[in-house]
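[1] here is a sequence with its predicted model. Questions after.
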Amino acid sequence: MGYKIVFFDIDGTLVNDEKEIPQDAIEAIAELQNKGVEAVIATGRAPYFIKSLAEQLGIDSFVCLNGGYVVYQGKTIFKRSIPHEDVETLVNHAALHQHALVFEGESAFYSSILDHPFMLDAVQSLKVELPGHDPEYWRDEPIYQMFLHCSAEDEHLYSEVVPGLRYIRWHQTAMDVLPHDSSKAEGIQAMLHLLQIAPEEAIAFGDGLNDKEMLSAVGLGIAMGNSHEELLPYADYVTAHVNEGGIRRGLQYAGLID
């Protein structure tokens, strides 16, 4: 198969637990680009969380916010925000339980509760700047994704509150919140359509629960050796751990680099 484009998740895929890109992965992606294959970041992170990483890899195309915000070569090509009424309902419900929300807009993010310990624990694990504090930010700005900061034991409190939303846990104190039918796959499809590339000509690398749809939507879905076990059934191939050459081995398996 003549693969033309490769989508890479960030956390646990491009970067390890220390949030560093292994040198072998940097070199493998450079080889891929030198062969004329598009390299794209596909992440749950917002655009302002990935700038330095993208620059390090020489990548200027990305699917961010779990498919809600897509940029190709520096130009925004797709946006999908959460319906305002769904945000409002979740805001009111989270307040009843004193659970913090982080509102992720196009260029900034803000927390509903100042210095909430669950929020601090989760966001600091990403090694990014902490959000500002503005409980009303969502009222006047499109919100593409939210973090809901609660324990797994409290997830049931939200299961039927807003039918239009879905929740994906990525940290012991945090879940991504996005439209119920949204995923990285939707953003990938928007980019493939623009480039007139068939899904069968695309590859995706991932490791987390938010990568299920993405791995299923492309011609070759590759799970990292350190992947969440629930992701493995969605993969066509399981490569090595992120710290053990997983990116290079996966690209070699696909026949894209030596």
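    Alright, I've got the coordinates. Small disclaimer: the values here were computed from a predicted structure and weren't measured. Numbering: from 1, shown residues only.
[2] only C-alpha atoms for contact and neighbour calcs from this point on.
    Noted.
[3] distance check, the nearest residue to A204 once chain neighbours are set aside against S125.
    In space, and not counting its chain neighbours, A204 is closest to F7: 4.5 Å by Cα to Cα, 6 or more residues apart in numbering. Look at F7 and S125: by Cα to Cα, to the nearest Å, they are 23 Å apart.
[4] putting a second one here so we can go through both:
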Amino acid sequence: MSYQIVFFDIDGTLVNEEKQLPPDAVEAVRELQNRGVEVVIATGRAPYFFAPIAEKLGIDSFVSLNGAYVVYKGQPIFQREIPRASVEALVGHAAKHNHSLVFEGHAAFYANEASHPHVVEAVSSLKVDLPGQDPDFWRNEAIYQIFLHCEAGEEQVYDQVVPDLRYIRWHPKAMDVIPHDRSKAQGIEALLHHLNVRPEHAVAFGDGLNDKEMLTMVGLGIAMGNSHEELKPFADHVTTHVDEGGIVNGLRYAGLLD
């Protein structure tokens, strides 16, 4: 199979636990680009959370916010915001349970309360700036994703109240909140359609629970050796750990590197 495009998750895939890019991964991405293979970031992060990484890798195409905001060579080609009514319902219910929220637009993000300890802990783990405070940000801007800050299991109180949303845990104190039919795969599908590339000619690398749909829709889905155990059955191949040549070894398996 001749693969034309590769999608890379960021956390745990391109970067390690310290949020550092392994040098061999950087070299591998550049070699792909030199060979004319499209290289695209596919992440749950918003664009302002990964701009330095994209710049270092020379990547200007991405599927961000778990498929909600897609850019090809610097130009937005696909956008899907969370319905305003769903955001309003979540805001009201979160207030009843004292769960803090962070609202993510495509260019900025704000928390509904200042310096909540769960927000500080979770967002700081991404090695990015903390959000400002604006409880009404969602009323004035398109919201593509929300961080819900709660302990494991506490998200179940939202199932009946806001059934059109789903919750994907990425930190012990935080979850991504997105529409039930949203995933990275939706954004990837939009980008592939834009490029007139068939899914079987695409490769995707991931390690987290939000990568399931992505790995199964492409021609070759590769899970990192350090992946969440529940992800690995959805992959066609499991490569090595991010710090043990995982990207390079996966690309060699795909026949994209020598």
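    Yep, it's here. None of these values were measured; they are calculated from a predicted model.
[5] overlay them and tell me the TM-score.
    TM-score for the superposed chains, counting by TM-score structural alignment, normalised by the length of structure 1: 0.99, backed by 258 aligned residues with a Cα RMSD of 0.5 Å.
[6] show me what contacts the residue nearest to A204 of structure 1?
    39-42, 202-205 (Cα atoms under 8 Å, 6 or more residues apart in numbering).
[7] want to try TSV for the residues you listed, with secondary structure, distance to S216 of structure 1 and neighbour count as columns?
    Converted to TSV, the contacts of F7 of structure 1 look like this (DSSP: H, G, I helix; E, B strand; the rest coil; distance: Cα to Cα, whole Å; neighbours: other Cα atoms under 10 Å):
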residue	secondary structure	distance to S216 of structure 1	neighbour count
A39	strand	18	23
V40	strand	17	25
I41	strand	17	26
A42	strand	14	28
A202	strand	11	24
I203	strand	10	25
A204	strand	9	28
F205	strand	11	30
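[8] which residues in the stretch 151-258 of structure 2 form helices?
    184-195, 212-217, 246-253 (DSSP state H, counting those that start in this stretch).
[9] one step back: tell me the one among the contacts of F7 of structure 1 nearest to M146 of structure 1.
    A42 (17.1 Å; Cα to Cα).
[10] distance check, the nearest residue to A217 of structure 1 once chain neighbours are set aside against S125 of structure 1.
    Once flanking residues are discounted, A217 of structure 1 sits nearest to A185: 6.0 Å by Cα to Cα, 6+ apart. Distance, A185 of structure 1 to S125 of structure 1, by Cα to Cα: 25 Å.
[11] okay, these two: which has more neighbours?
    Shown here are A185 of structure 1 and S125; by other Cα atoms under 10 Å, A185 has more neighbours (23 against 13).
[12] now the more buried one: how far from A95 of structure 1?
    In terms of Cα to Cα, A185 of structure 1 sits 31 Å off from A95 of structure 1.
[13] got it, and F118 of structure 1?
    As judged by Cα to Cα, F118 of structure 1 and A95 of structure 1 stand 14 Å apart.
[14] who has more neighbours out of those two?
    More crowded of F118 of structure 1 and A95, by other Cα under 10 Å: F118, with 19 against 13.
[15] for that one, what are its contacts?
    Contacts for F118 of structure 1 (Cα under 8 Å, 6+ apart) come out as 100, 149-150, 173-174.
[16] ok, T173 of structure 1 touching C150?
    Yes. With contact defined as Cα atoms under 8 Å, T173 of structure 1 counts as touching C150 (5.2 Å).
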